[in-house]
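**Student:** everything below, folded, please.
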Amino acid sequence: MPLFLEPVFQERIWGGAALKSFNYDIPNDSTGECWAISAHPNGPNIVKNGKYQGETLDEVWRNDQALFGENEERPFPLLTKILDANDKLSVQVHPNDDYAQKHEGEFGKTECWYILDAKEGAEIIYGVNAESQKELIHMIDHKQFDQLFNKVKVQPGEFYYVPAGTVHAIGAGILILETQQSSDTTYRIYDYERTDKNGKQRELHLEQSKDVINLDETSPNTKPKYETIQGHSYTQFVSNSFFTIERWIIDGHLDYSKPYQYCLVSVIDGHGTVRTEQQSYDVEKGTHFILTVEDENIEFNGDMTFVVSHE
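**Tutor:** Now for the predicted structure:
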């Protein structure tokens, strides 16, 4: 039986109301993040169905490892979000595993973005225009941010891989499906001197940022693999030691074979059903669930687009 999950919403200074387009009952019009598939302590999802109904995903992960084909104790590795950047996010960088475990006590944060929607002219920041560590530190210390940050215009349907150490920011007017390591460690470099509702500027982390920025990360694009499978459009955006990200665009019936012992599934458009064994479940834009070891003979039916991620 798939694990269907109740989303967790996070208010953000840059958030808006666009998550309503996923039929979510968001708490307010400053909702920046939907934590859609999460076992992180800062926002674990509650299971909506079956024998685990009412339990959090981290509880299920800890207490029934066989459901995920696991035989080692470790945190749930991935986190799926939808981000509504009504305003631009801070410019930031995330540490890798070694640095994060030493200084923060959790995973590092390699992530990736699938652009769900973007206003005309919307852009992200990806990478820096510095040739050396010395130049990087000089530009940060002298607040030469206009020259430092590399800007890239984006369009719906594009995919961007953001390894740990990459300076990045989501610009205003962009809606993103983000898959990341299960970490909540962010080092802010620049926040446009904004203040929160209490009139305070958010903390910056310039020394940590100088430590972890990787000057080699300058190109935001991967090389997707495109196939037609059973008459449907399949794309593999990225596959590495952190995660594999795939998109399916289906119209009709798909006999689905899990590519991993368990898979995270997010329906990003349309509606239909997913069937496992003898039970069928209605799904629609905004539905998120996990196919576990127990789910076999999987069928998707409908007119929908969904993104699958796994280790």
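**Student:** could you use CA atoms for every contact and neighbour count after this?
**Tutor:** Fine.
**Student:** now stretch 89-98: buried residues?
**Tutor:** Leu89, Ser90, Val91, Gln92, Val93, His94, Pro95, Asn96, Asp97 (16 or more other Cα atoms under 10 Å).
**Student:** next, format those residues as JSON lines and append secondary structure.
**Tutor:** Putting those into JSON lines (DSSP: H, G, I helix; E, B strand; the rest coil) gives the following:
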{"residue": "Leu89", "secondary structure": "coil"}
{"residue": "Ser90", "secondary structure": "coil"}
{"residue": "Val91", "secondary structure": "strand"}
{"residue": "Gln92", "secondary structure": "strand"}
{"residue": "Val93", "secondary structure": "strand"}
{"residue": "His94", "secondary structure": "coil"}
{"residue": "Pro95", "secondary structure": "coil"}
{"residue": "Asn96", "secondary structure": "coil"}
{"residue": "Asp97", "secondary structure": "helix"}
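**Student:** Asn129 - how many residues pack around it?
**Tutor:** Neighbour count of Asn129, defined by other Cα atoms under 10 Å: 17.
**Student:** show me the contacts for it.
**Tutor:** Residues near Asn129 by Cα atoms under 8 Å, 6 or more residues apart in numbering: Gln147, Leu148, Phe149, Asn150.
**Student:** could you rerun that using 6 Å?
**Tutor:** Leu148 (Cα atoms under 6 Å, 6 or more residues apart in numbering).
**Student:** Gly173 versus that one, what's the distance?
**Tutor:** 24 Å (Cα to Cα, to the nearest Å).
**Student:** what of Pro224?
**Tutor:** 25 Å.
**Student:** of those two, which one has the most company?
**Tutor:** The neighbour comparison of Pro224 against Gly173 (other Cα under 10 Å) goes to Gly173, with 19 against 14.
**Student:** the longest helix in the chain is where?
**Tutor:** helix 133-141 (DSSP state H).
**Student:** outside of that helix, which residues touch it?
**Tutor:** Applying Cα under 6 Å, 6+ apart, the contact partners of helix 133-141 are Ala130.
**Student:** this one as well, want them side by side:
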Amino acid sequence: MYTEPIFLLPYFQERIWGGQKLHDEFQYTIPYEKTGEAWVISAHPNGPSKISNGPLEGKTLKDAWENNGELFNKEADNTEAFPLLVKILDANDDLSVQVHPDDTYAREVEDEPYGKTECWYVLSAEPGAEIIFGHHATTREELTKMIDEGNWDQFLRRVPVSAGDFVYVPSGTIHAIGKGIVILETQQSSDITYRVYDYDRKDKDGNGRQLHLEPSKEVTSVPHETPTLSQETTVEEGLTSRRLVQEKYFTVYHWELEGSVTKRLDVDFLQVSVIEGEAEINVGNKAFSIKKGDHFILPATITGYKVEGNASFIVSHT
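**Tutor:** From the prediction side, this is the model:
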């Protein structure tokens, strides 16, 4: 069916903490004054990306997964949901402090197919920007007490970040993206969020946003442990590839292209986000121009491809 990349259009989400950087940095036509998220490779029902080329133009990625499984080397009897979701987030203000459940909890308690393990590549960060990553409680009893008493300064673990940093966030990790940060997030295809703390903010109607303290206490990992990542850099022709994480749910790379590289597709499908520069991708006898802000999938129906130009990418697969 497809002998070319499957290009996708972002699905935008309004957020209380959003801003205008998805327009300013990526030239997207954004629909809200506070546009917080672009779901750029998504088959999730809360924000499915639309296909912009080829025989499935106008269909969603969810449609393609369900009806054209050959594009993803999907077995005919596989009824699971599309496994991954890629977003770009503009934190014009601090995001709420939150935590996500694992698969078992998501299925047993929320009746959802996936929990949420995620990872962040920092695209830009203002001076002094920081994230919340983990907590200082040593036991579950201490965690419960700190949350119940609202002892946030002592409880939360703050980490400075800058452009190019990478953070792996397993399910059960207390976390928040801080003001002034734009990230590309690769995650399981889940929209389950338990909000722990929201700085006592009010929404546009003057109401505090809902917190989810009891499930948060249940799913948070205690004590916090920062994952040790086995990262590796390889050079192949004009491509420098740094493997950022290789874990159960996804493998994610940062690619830096200066020149050209010819590669075989050796996974079921490859998700590609252009985060800087311009290039051309050749599949068969067709050439496609790609630039910062483009997102596409290389489907199982192609065997190889050539990329030429000067550009940076975040690339992922299951």
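**Student:** so which bit of the second structure is the longest helix of the first structure matched to?
**Tutor:** The alignment of helix 133-141 of the first structure onto the second structure (TM-score structural alignment) spans residues 140-148.
**Student:** in that stretch, what's buried?
**Tutor:** Quick answer for stretch 140-148 of the second structure (16+ other Cα under 10 Å): Leu143, Thr144, Met146, Ile147.
**Student:** which ones are touching whatever residue of the first structure lines up with Val99 of the second structure?
**Tutor:** Correspondence of Val99 of the second structure to the first structure, assessed by TM-score structural alignment: Val93. Counting by Cα under 6 Å, 6+ apart, Val93 of the first structure touches Gly165, Thr166, Val167, Tyr187.
**Student:** please repeat the previous calculation with a cut-off of 8 Å.
**Tutor:** Going by Cα under 8 Å, 6+ apart, the list of residues near Val93 of the first structure reads Ala164, Gly165, Thr166, Val167, His168, Thr186, Tyr187, Arg188, Ile189, Ser209, Val212, Ile213.
**Student:** ranges for the helices of the stretch 1-150 of the first structure?
**Tutor:** 57-63, 97-103, 133-141, 145-148 (DSSP state H, counting those that start in this stretch).
**Student:** give me the mean distance between the last one and the second structure.
**Tutor:** Read that as helix 145-148 of the first structure. Aligned to the second structure and superposed, helix 145-148 of the first structure gives a mean residue distance of 0.5 Å (mean Cα distance after the TM-score superposition for the first structure).
**Student:** what about the counterpart of Gly302 of the first structure in the second structure, neighbour count?
**Tutor:** Gly302 of the first structure maps onto Gly309 in the second structure when the alignment is built from TM-score structural alignment. Applying other Cα under 10 Å, we find 20 residues neighbouring Gly309 of the second structure.
**Student:** in a markdown table, list the buried residues of stretch 140-148 of the second structure along with distance to Val315 of the second structure.
**Tutor:** As requested, those are exported to a markdown table (distance: Cα to Cα, whole Å):
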| residue | distance to Val315 of the second structure |
| --- | --- |
| Leu143 | 36 |
| Thr144 | 38 |
| Met146 | 39 |
| Ile147 | 37 |
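**Student:** from those residues, pick the one nearest Asp24 of the second structure.
**Tutor:** Using Cα to Cα, Ile147 is the member of those that lies nearest Asp24 of the second structure, at 37.3 Å.
**Student:** so which of the contacts of Val93 of the first structure would you say is closest to Trp113 of the first structure?
**Tutor:** Comparing these against Trp113 of the first structure with Cα to Cα places His168 closest, at 11.2 Å.
**Student:** wait, the closest one sits on Trp113?
**Tutor:** No. In this structure His168 of the first structure lies outside contact range of Trp113 using Cα atoms under 8 Å: 11.2 Å.
**Student:** more crowded one of these two?
**Tutor:** Remark: of His168 of the first structure and Trp113, His168 carries more neighbours, 25 against 21, as counted by other Cα under 10 Å.
**Student:** list the contacts for the more buried one?
**Tutor:** By Cα under 8 Å, 6+ apart, His168 of the first structure lies in contact with Val91, Gln92, Val93, Ile124, Ile125, Tyr126, Gly127, Val162.
**Student:** how near is the aligned residue in the second structure for it to Phe133 of the second structure?
**Tutor:** Using TM-score structural alignment, the partner of His168 of the first structure in the second structure is His175. Remark: distance between His175 of the second structure and Phe133 of the second structure (Cα to Cα) = 5 Å.
**Student:** please apply the same query to Glu70 of the second structure.
**Tutor:** 39 Å.
**Student:** between these two, who's got more neighbours?
**Tutor:** Phe133 (22 against 17).
**Student:** my guess is that one contacts Arg157, does it?
**Tutor:** Yes. Applying Cα under 8 Å as the test, Phe133 of the second structure and Arg157 come out as touching, 5.6 Å apart.
**Student:** list the contacts of the residue nearest to the spatial centre of the first structure.
**Tutor:** Centrality entry for the first structure: nearest residue to the mean C-alpha point is Glu178, 2.0 Å, by Cα atoms, centre = their mean. Contacts for Glu178 of the first structure were tallied using Cα under 8 Å, 6+ apart; they are Thr80, Lys81, Ile82, Leu83, Glu111, Cys112, Trp113, Tyr114.
**Student:** please redo it, this time with the cut-off set to 10 Å
**Tutor:** Applying Cα atoms under 10 Å, 6 or more residues apart in numbering to Glu178 of the first structure gives the contacts 33-36, 79-83, 111-116, 159-161.
**Student:** show me what it lines up with in the second structure.
**Tutor:** Mapped onto the second structure by TM-score structural alignment, Glu178 of the first structure lines up with Glu185.
**Student:** please name the nearest non-neighbouring residue to its match.
**Tutor:** Sequence neighbours aside, Trp120 is the residue nearest to Glu185 of the second structure in space, at 4.6 Å (criterion: Cα to Cα, 6 or more residues apart in numbering).
**Student:** corresponding residue for the one you found in the first structure?
**Tutor:** Aligning on TM-score structural alignment places Trp120 of the second structure opposite Trp113 in the first structure.
**Student:** Thr179 is in contact with its match, correct?
**Tutor:** Yes. With contact defined as Cα atoms under 10 Å, Trp113 of the first structure counts as touching Thr179 (6.7 Å).
**Student:** distance of Leu19 of the first structure from Glu131 of the first structure?
**Tutor:** Distance, Leu19 of the first structure to Glu131 of the first structure, by Cα to Cα: 39 Å.
**Student:** which one of those two is surrounded by more residues?
**Tutor:** With neighbours defined as other Cα under 10 Å, Leu19 of the first structure and Glu131 compare such that Leu19 has more, 22 against 10.
**Student:** so who does the more buried one touch?
**Tutor:** Contacts of Leu19 of the first structure (Cα under 10 Å, 6+ apart): 9, 25-26, 29, 31-34, 82-84, 175, 286.
**Student:** fine, thanks again, bye for now.
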